[in-house]
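Trainee: Pasting the sequence and the predicted model now:
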Amino acid sequence: MAEAPSEEITRTDDGLCDFTARELSALLSAREVSAREVVQAHLARIERTNPAVNAIVTLVPEQALAEAHEADQRLARGADVGPLHGLPIAHKDTHDTAGILTTYGTPLLADNVPDRDELIVERMRAAGAITIGKTNVPEFAAGSHTFNPVFGATRNPYDLSRSAGGSSGGAAAALACGMQPLADGSDMGGSLRNPASYCNVVGFRPSPGRVPTWPEDTAWATMAVQGPMARNVADTALLLSVMAGPDPRSPISLETPGSSFRKSLHCDPAGLRVAWSPDLGGRLPVEPAVTAVVEDAALVFSELGAEVVQDCPDFTGAEEVFRTLRAWQFEAGLGAVLAREPDSVKFDLADNIRQGIGLVGADIARAEKLHSALFHRMRAFFERYDVLLLPVSQLVPFPVEWEWPREVADVPMHSYLDWMRSAYYVSATGCPALSVPGGFTPDGLPVGVQIVGAHRADFTVLQAGYAFEQATLYGDRRPEL
């Protein structure tokens, strides 16, 4: 655990919100600050900043303060407390929370109050986290721009006229503003990584099975995962240590205990073999501002002593794999909803579900064969390299009024998915991937760098991200609201 910070603590305002999760944890464990004070500080920050960005859409202050009081009492009695003791967290509005409104961003569930926590929430609460509310999402978490007809759009804290990304956009914006020190999210096509890139925070897509999910109707599926977000890599690893680990309710959960992610992330960058590509091997259009950030990241690793080579795996088939298996999973999860309420689901999402309805066995078989071939090409690629540097998103944060970008670098985009390929091609590989702050455009918009690792090499990816973060400190730059 990190040492308590040396800065003077101001309890008369919300200054506590600027400490890292590990710093807050050290203060709480040493009883230099109470859980109630930490929660009060974050509630004050939410009251001051949330109206501008619309990141947290449901707030439960009375419940949070009551839980904070109980947490303080447990510590005072000398009881064991978890690694997230006293830390306030607003959960993604697609993660079921017992007794708390969970809308999935759709009017169809505008009054939905689950009667139990899902596994990821259950684990965080068992580790001592205090629930303060829910963060905004696109409808049913479909897409990388956070807006819905229930709560409206989440705005980018660095430029309120721009998108915060999605689907964990509310989580990323809340982190950037200091409304919470840690956040949970999920990622099928980039939903942990894209908003992290757009909001200058860290988002980690772990290997499938690293963070088990329950309840889950398609329990064997691997395209969608849940994972952690934070303002730095070490805090991200801390939250992953709570989320990760085996669970008998998930057939694909990995046996490695979550506690393994509490080890030091320090490594010698000179021992890293780093590949990088500005455009996934010439496959994708990428805005020059994004390309420049990836190039700079490669230079940073080179200056740290790593062996850096411009190279890229062959992503052939990734498009068909992702689109087919995503449509299949959307139909499995939402087909019945569309059948009951055909006019109540937004057009793009309904179209994806219908694509799933139209699939036949041969389509799934072809996608799985391509999926397997892609896995083996990635396996061979990572025999030569430890990590791969890529763009997270192909363009910088776009105007919040847009449904989705109609072009990237003058190349037309034909659907709300097209501009997300730099993230969802990686999803199709099953490899762990981290979005870490990579710099800013001349007009102050954040741009992340995507660090991808070999099959199940989650810790290596976090170590590389930590080395880059410590060398650049881009993540220290906070928005001025």
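Mentor: Good, I have the coordinates. Numbers count the residues shown, from 1 in each chain.
Trainee: Please make it C-alpha for all contacts and neighbour counts, starting now.
Mentor: OK.
Trainee: In terms of position in space, what residue lies nearest the middle of the chain?
Mentor: residue 192 (2.3 Å; CA atoms, centre = their mean).
Trainee: how far does stretch 302-320 sit from the chain's center?
Mentor: 22 Å (CA atoms, centre = their mean, to the nearest Å).
Trainee: got the contact list for that stretch?
Mentor: 269-277, 280-281, 298, 301, 367, 370-371, 374, 377-378, 381, 388, 421, 425, 428-429 (CA atoms under 8 Å, 6 or more residues apart in numbering).
Trainee: start to end distance for that stretch?
Mentor: End-to-end distance for stretch 302-320, by CA to CA, to the nearest Å: 35 Å.
Trainee: Report the buried residues of that stretch.
Mentor: Neighbour counts over stretch 302-320 (16 or more other CA atoms under 10 Å) mark 302, 304, 306-308, 311-313, 315, 317-320 as buried.
Trainee: here's the one I want to compare it with:
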Amino acid sequence: MPPFTGPELCALQAHEAVALLKKGEVSRDELIDAAITRIGTVEPDVNAMPTLCETRARKAELDGSQADHPGYLAGLPIGIKDLTPVAGVRTTWGTPGLADFVPEASAPLVLRLEARGGVVLGKTNTPEMGAGANTFNAVFGMTRNPWDTSLNAGGSSGGAAVSLATGEVWLSHGSDLAGSCRTPAAFCGVVGMRPSPGIAGPGPAGNGFHLEAVQGPMARSVRDCALFLDAMAGFNPDWAISFPPPQTSYQQAVAEADPHVRIAFTPDLGGFAPCAPEVETHLRRALGQVERAGAMISEDCPNVTGLDHAYRTARALLWANGAGALPETVQAQFKASLRQNIQQGRELSLDDIVTAGRAKSDIFDRMVAFLKHFDVLACPVVGLMPGPVEEEFPTEIEGQTLTDYIDWLRFSFLAATAGLPALSVPVGRDRHGIPVGLQLIGPPRGEARLLQVARAVEMAMGGPLGPIDPVVTHG
């Protein structure tokens, strides 16, 4: 493991820091001091959290009215992805046309997190409008992988993952449409979760009924991920698809985890997604370790017929109705891949939409039936290890040509299309020392069991990893 030379407070897991806050053994300002020190040290090498709001964080009022809530954070500093407005804090969506935008109001999820004791310390970097799995934009530049700063940190929640891996903050908010929580978590050695739609706040602005794009928790451990999901979750009748959490907290579910879990594994989703041999070999080795700890592992795969068309259609509709509805002065400065997505949405036919809707329903039904026999479906998060940070996206995997900037993210399509919870949990590091993540997909609104399985995997693999100093390999 690379060393960690930051403040001792920054090495704590989130639940440990929250416990100290609740007991009065550490103050919010002491945590802010530690975080600001760490950010100042590592940001020049990784560029994870380019916008800070330290003064706002120190002045934030904690009313304590939800102090008994299981997700109460008690003054813990957190990061918010730069696609989500925070009142009075520069929010750019990584696009030049909004580079100086400062919202007057915070997004609903931010208000919920602040009501539950979260203190926003800064905004984490993202690709433009969240489009892509390499975190770079024309406003703030590239975010680098802390395990090797010449590599891609993943995206679109790349800044969030790196802020955790380097110990800048204890919890960091993400969002996920094509693996945007899961891919950077896998590349950076942290946990990234996309909950079922409606669990963690409303959908994208202007797309309140959209099911593919969700917000979710990112953390350095499964237990901390459960804590953050507890802080995010809760029914609100003002949100179109809001869904209540279970009566027992997600943290309690994780505390009751045991190694006797049932996992179906597929290395390629039945030929749907290519996977490099080094990734498959590593995951098989990791699952062997999980099996020896008490799990039942079966190689099996659901029928994913129609998945590609269904996912791409829903994604294109979201872009056309989201970024594609912004003023032309903003859209004129979009990168080419983003403009292409928007145009695809505008060109969809009625047949495209009808066919995709039917396929989506069929895929959901097949997944529900499949998961009656297993706790989760396990597969790669992505089919290859991170590439050079300067490369927007890979163009081939194992000789298979990739057609566009999301083709290499095919493993992320299933959970998004079927509206299922999924996460990435670290399962060790490859021969070059870079973390590898395993994707786990659970049944609808099955977050509690999904987190239990993830904890079983984490325990079998000796995790969590913990924060590191960036391994600087670029000039």
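Mentor: Received it, and whenever you're ready, just let me know what you need. Treat the numbers as computed from the prediction; the structure is a model and nothing was measured.
Trainee: After superposition, what's the TM-score here?
Mentor: Overlay of the two chains. TM-score (TM-score structural alignment, normalised by the length of structure 2): 0.93; 464 aligned residues with a CA RMSD of 2.0 Å.
Trainee: aligned partner of the residue nearest to the centre of structure 1 in structure 2?
Mentor: Using TM-score structural alignment, the partner of residue 192 of structure 1 in structure 2 is residue 181.
Trainee: Ok, residue 359 of structure 1 next?
Mentor: Using TM-score structural alignment, residue 359 of structure 1 sits opposite residue 348 in structure 2.
Trainee: of the contacts of stretch 302-320 of structure 1, buried ones?
Mentor: 269, 272-277, 280, 298, 301, 367, 370-371, 374, 378, 381, 388, 421, 425, 428-429.
Trainee: For stretch 101-118 of structure 2, buried residues please.
Mentor: 103, 107, 109-110, 112-118.
Trainee: residues in contact with it?
Mentor: 62-67, 69, 71-78, 84-92, 119-120, 200-202, 231-232.
Trainee: Give me the subset of those residues that lies in helices.
Mentor: 231-232 (DSSP state H).
Trainee: Please report how far residue 448 of structure 2 lies from residue 255 of structure 2.
Mentor: 11 Å.
Trainee: Between the two, which has more neighbouring residues?
Mentor: A count of neighbours by other CA atoms under 10 Å puts residue 448 above the other of residue 448 of structure 2 and residue 255, at 22 against 14.
Trainee: Now flag whichever of the buried residues of stretch 302-320 of structure 1 is closest to residue 477 of structure 1.
Mentor: residue 304 (21.8 Å; CA to CA).
Trainee: what residue of structure 2 takes the place of that closest one?
Mentor: By TM-score structural alignment, residue 304 of structure 1 lines up with residue 293.
Trainee: how close does its match sit to residue 282 of structure 2?
Mentor: 17 Å.
Trainee: so the match of residue 192 of structure 1 touches residue 190, yeah?
Mentor: No: the pair residue 181 of structure 2 and residue 190 fails to qualify as a contact (CA atoms under 8 Å) at a distance of 9.9 Å.
Trainee: Residues in contact with both of those two, list them for me.
Mentor: Common neighbours of residue 181 of structure 2 and residue 190 (CA under 8 Å, 6+ apart) are residue 218.
Trainee: what's the longest helix in structure 2?
Mentor: Max-length helix for structure 2 by DSSP H is helix 350-370.
Trainee: Mean per-residue distance, it versus structure 1.
Mentor: Superposed on structure 1, helix 350-370 of structure 2 shows a mean distance of 0.8 Å to its aligned residues (mean CA distance after the TM-score superposition for structure 1).
Trainee: what comes into contact with that helix?
Mentor: 302-307, 309-311, 313-314, 417-419, 443-444.
Trainee: do stretch 382-400 of structure 2 as well
Mentor: By CA under 8 Å, 6+ apart, stretch 382-400 of structure 2 touches 132-134, 142, 144, 149-154, 183, 187, 273-276, 278-279, 401-405, 408-412, 436.
Trainee: Show the buried residues in those residues.
Mentor: Using 16+ other CA under 10 Å as the burial test, those include 132-134, 142, 144, 149-154, 183, 187, 273-276, 279, 405, 408-412, 436 as buried.
Trainee: What residues in structure 1 pair up with stretch 370-386 of structure 2?
Mentor: Counting by TM-score structural alignment, stretch 370-386 of structure 2 corresponds to residues 381-397.
Trainee: What residues in structure 2 pair up with stretch 313-331 of structure 1?
Mentor: By TM-score structural alignment, stretch 313-331 of structure 1 lines up with residues 302-320 in structure 2.
Trainee: about what we covered before: now, which of the buried residues of stretch 302-320 of structure 1 sits nearest residue 470 of structure 1?
Mentor: residue 304 (10.9 Å).
Trainee: gap between the closest one and residue 453 of structure 1?
Mentor: Distance from residue 304 of structure 1 to residue 453 of structure 1, by CA to CA: 18 Å.
Trainee: which residue ranges form the helices in the stretch 301-450 of structure 2?
Mentor: Ranges of helices in the stretch 301-450 of structure 2, per DSSP state H, counting those that start in this stretch, are 307-321, 328-331, 336-346, 350-370, 413-418, 447-460.
Trainee: can you list those helices in a markdown table and add distance to residue 244 of structure 2?
Mentor: What follows is those, written out as a markdown table (distance: least, CA to CA, whole Å):
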| stretch | distance to residue 244 of structure 2 |
| --- | --- |
| helix 307-321 | 25 |
| helix 328-331 | 36 |
| helix 336-346 | 32 |
| helix 350-370 | 20 |
| helix 413-418 | 19 |
| helix 447-460 | 12 |
